[in-house]
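Novice: sharing a model prediction with you, sequence too.
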Amino acid sequence: MDFDISNNIRTLSGTSRLAGVMGWPVAHSKSPRLQGYWLAKHGIDGSYMPLPVAPENFASAVKSLRDLGFAGVNVTIPHKQAVFDVCDELSVRAQRIGAVNTVTFAPDGKILGDNTDGFGFIENLRQSTPEIDFTSSPAMILGAGGACRAIIVSLLDENCPEIRLLNRTKSRAQALADDVNDPRIQVIDWNQAHHCLDDAALLVNTTSLGMIGQPPLEIDLAGLAAQAIVTDIVYAPLKTGLLAQAEAQGNRIVDGLGMLLHQARPGFHRWFGVDPAVTSELRDFVLASAQE
């Protein structure tokens, strides 16, 4: 044998901590690579695996994982709403956001649901732009989906004074604003975006526009203040057309990969007992999967 088998085979013990990500499909998920990096870095006896589960099997699968001794799971499309009916308890932020992406199986058997998307969004901005002040000026948000709602709730919790919400279908933005029910949210016509940029400190794209395979996001950023921060939750491509345009005119930009990485931290902490760091090495490792 011309290699040291101890360096090539990783085994699990009878006390290994187990977690994973449930979706349909789930093969595209970067979470196993991300969480696997942390498990290896911290020498943790555990495993995090992709768990493809069809919608009709979701509820029974969650309970089976609990009964098999899993510590918890992440939940992704199309299960983020269905998991509500499976959870015994929901965090306040999961209730406000209306979706669950992180499930923990408590020692007493209870299924606990949380949403960490807003946490990931805020932490990504804080790491990338430490000087950011969420309380100083309005934020402008494009979109009206689940991620948008999580971001709105997180910004409101950070005492953002005003949120300008725009969506191509205005009625969806209005419905979201009505549901969140906070007077700081102002719904604006999509075609009026260029009129409400001048005093915004933060511009956020939560739509799929600009993602690989999707139409570009067409917006004129000429009226955006020089000190404003522009972020896009899309990370394929890492630098979207929106970010390239903002960077070209001197604005600070924050890509969407950090949100993905930071939102994973609370779950990892609960399941494996370590609060992991988001580093440049982690970013490079997760991004490398696209070239493999």
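Specialist: Received it, and whenever you're ready, just let me know what you need. Numbering: from 1, shown residues only.
Novice: hey, let's count contacts and neighbours off CA atoms from now on
Specialist: OK.
Novice: and the helices in the stretch 1-150 of the chain?
Specialist: 31-41, 58-67, 92-97, 117-128, 146-157 (DSSP state H, counting those that start in this stretch).
Novice: okay, these in JSON lines with distance to Phe285 and mean neighbour count next?
Specialist: Compiled in JSON lines, the helices of the stretch 1-150 of the chain are given as follows (distance: least, Cα to Cα, whole Å; neighbours: other Cα atoms under 10 Å):
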{"stretch": "helix 31-41", "distance to Phe285": "8", "mean neighbour count": "18"}
{"stretch": "helix 58-67", "distance to Phe285": "28", "mean neighbour count": "17"}
{"stretch": "helix 92-97", "distance to Phe285": "30", "mean neighbour count": "18"}
{"stretch": "helix 117-128", "distance to Phe285": "17", "mean neighbour count": "21"}
{"stretch": "helix 146-157", "distance to Phe285": "24", "mean neighbour count": "20"}
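Novice: nearest to Ser137, out of those?
Specialist: With Cα to Cα as the criterion, Ser137 lies closest to helix 146-157 of the helices of the stretch 1-150 of the chain, at 11.4 Å.
Novice: now for the nearest residue to Gly98 once chain neighbours are set aside: which residues touch it?
Specialist: Spatially, and ignoring its direct neighbours in sequence, Gly98 is nearest to Gln81 (7.3 Å; Cα to Cα, 6 or more residues apart in numbering). Residues near Gln81 by Cα atoms under 8 Å, 6 or more residues apart in numbering: Gly98, Ala99, Val100.
Novice: mind checking how far Gln81 is from Ala226?
Specialist: 39 Å (Cα to Cα, to the nearest Å).
Novice: hang on, Leu260 in a helix?
Specialist: Yes - remark: Leu260 belongs to a helix, assigned using DSSP: H, G, I helix; E, B strand; the rest coil.
Novice: let's bring in a second model and compare:
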Amino acid sequence: MSETVRKAAITGHPVAHSRSPLVHGYWLKKHNISGSYGRVDVPPEGAEDFYRNFARYGLNGANVTVPHKEVAAAACEWLDEAARAMVAVNTLWLDETGRLCGANTDGLGFLGNLDQLAPGWDVSRESAVVLGAGGAARAVVWALLSRKFTTVHIVNRTFEKAAALVEEFGSGTKAHSWDKLGTVLGEAQLLVNTTALGMTGKAPLEIDLAPLPDTALVTDIVYAPLETDLLKQAANRGHQTVDGLGMLLHQAVPGFERWFGVRPEVDDALRSLVLEDLGVTA
């Protein structure tokens, strides 16, 4: 009998420009796995039905992108800790009983990127500063708290959004308006930008890094451009920096392992492949 071909896909709306098929296709080829990873565009009006009846569509699993992460989470019969905390999923699979299960691997992707490119980055866990209060910020805050950071400062232009995250995560997090950034930078071991500011086509992220301790690590979840103005400024000041591409790649690892039975590696060849597709120079 021929081996069953396992199928997964990126789901959301739109998905035409998703790089997920490129990433998973690379791993399928590298490990010589008889499987496929495609795209399924799910219109918003059909999202609830699609995820609640996921087993009908011939997929063993899927990734979920905007705007369906919350809808997909609501359709799951089991959620991992991160997905429960974020009330959103980016990874789905059917277990042996046919239950739809969901995980949120964005935080793990963030951690995996730093672990690979800045080993030992979390030795000092006193204070981190997170810029932004959206979905990406929620994943990063969850990740930092899972690594036992003492204090995670959430700084946002709309203070109420930062305060809402603090209400969700509780002890260990503090909310600040943007005008307090200079104060909290002075004690930070880590600075993370989770906003779209500095992304190609977006407004620049204009902050003064002068108060930041020389030993602080600076990272940006933006990967187009690969070296944002924030990272350039930090590097010129002598800070260790990590770009955001690895977060995109590492968040894909748990799903691939779940669907295809092999834990893939984020290697230089994959990174170069995605950079070429993005038209980004390293």
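Specialist: Thanks, I have it. Given the structure is predicted, the values throughout are model-derived calculations rather than measurements.
Novice: what sits against the residue most central in space within structure 1?
Specialist: Taking Cα atoms, centre = their mean, the centroid of structure 1 lies closest to Asp117, which sits 3.9 Å from it. Each residue near Asp117 of structure 1 by Cα under 8 Å, 6+ apart is listed here: Asn101, Ala147, Ala150, Ile151, Met259, Leu260, Gln263.
Novice: now the equivalent of it over in structure 2: how far from Thr194 of structure 2?
Specialist: Counting by TM-score structural alignment, Asp117 of structure 1 corresponds to Asp106 in structure 2. For Asp106 of structure 2, the distance to Thr194 of structure 2 equals 12 Å [Cα to Cα].
Novice: can you tell me the number of residues neighbouring Ala248 of structure 1?
Specialist: 10 (other Cα atoms under 10 Å).
Novice: for the one 3 residues further on, same thing?
Specialist: If you count neighbours by other Cα under 10 Å, Asn251 of structure 1 ends up with 19.
Novice: mind listing what it touches?
Specialist: Counted by Cα under 8 Å, 6+ apart, Asn251 of structure 1 has contacts Ala226, Gln227, Ala228, Ile229, Val230.
Novice: which SSE is the last one in?
Specialist: Element membership for Val230 of structure 1 (DSSP states H and E) is strand 229-232.
Novice: all helices for the stretch 151-292 of structure 1, in order.
Specialist: Using DSSP H, counting those that start in this stretch, helices in the stretch 151-292 of structure 1 cover 170-180, 241-248, 257-263, 265-272, 280-288.
Novice: Arg237 of structure 2 pairs with which position in structure 1?
Specialist: So, by TM-score structural alignment, Arg237 of structure 2 is matched to Gln249.
Novice: who are the neighbours in contact with its match?
Specialist: Gln249 of structure 1 is in contact with Ala226, counting by Cα under 8 Å, 6+ apart.
Novice: state the distance from it to Leu242 of structure 1.
Specialist: Here the criterion is Cα to Cα. By it, Gln249 of structure 1 lies 11 Å from Leu242 of structure 1.
Novice: and if you look at Trp38 of structure 1?
Specialist: Counting by Cα to Cα - Trp38 of structure 1 and Leu242 of structure 1 are separated by 31 Å.
Novice: what sits against the corresponding residue of structure 1 for Met247 of structure 2?
Specialist: Aligned by TM-score structural alignment, Met247 of structure 2 pairs with Met259 of structure 1. Taking Cα under 8 Å, 6+ apart as the criterion, Met259 of structure 1 is in contact with Asp117, Gly120, Phe121, Ile122, Glu123, Asn124, Ile233.
Novice: 6 Å - rerun?
Specialist: Met259 of structure 1 makes contact with Gly120, Phe121, Asn124, according to Cα atoms under 6 Å, 6 or more residues apart in numbering.
Novice: output the contacts of Asn251 of structure 1 as JSON lines; include the columns distance to Asp178 of structure 1 and neighbour count.
Specialist: Formatted as JSON lines, those follow (distance: Cα to Cα, whole Å; neighbours: other Cα atoms under 10 Å):
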{"residue": "Ala226", "distance to Asp178 of structure 1": "32", "neighbour count": "15"}
{"residue": "Gln227", "distance to Asp178 of structure 1": "31", "neighbour count": "13"}
{"residue": "Ala228", "distance to Asp178 of structure 1": "27", "neighbour count": "21"}
{"residue": "Ile229", "distance to Asp178 of structure 1": "27", "neighbour count": "24"}
{"residue": "Val230", "distance to Asp178 of structure 1": "26", "neighbour count": "23"}
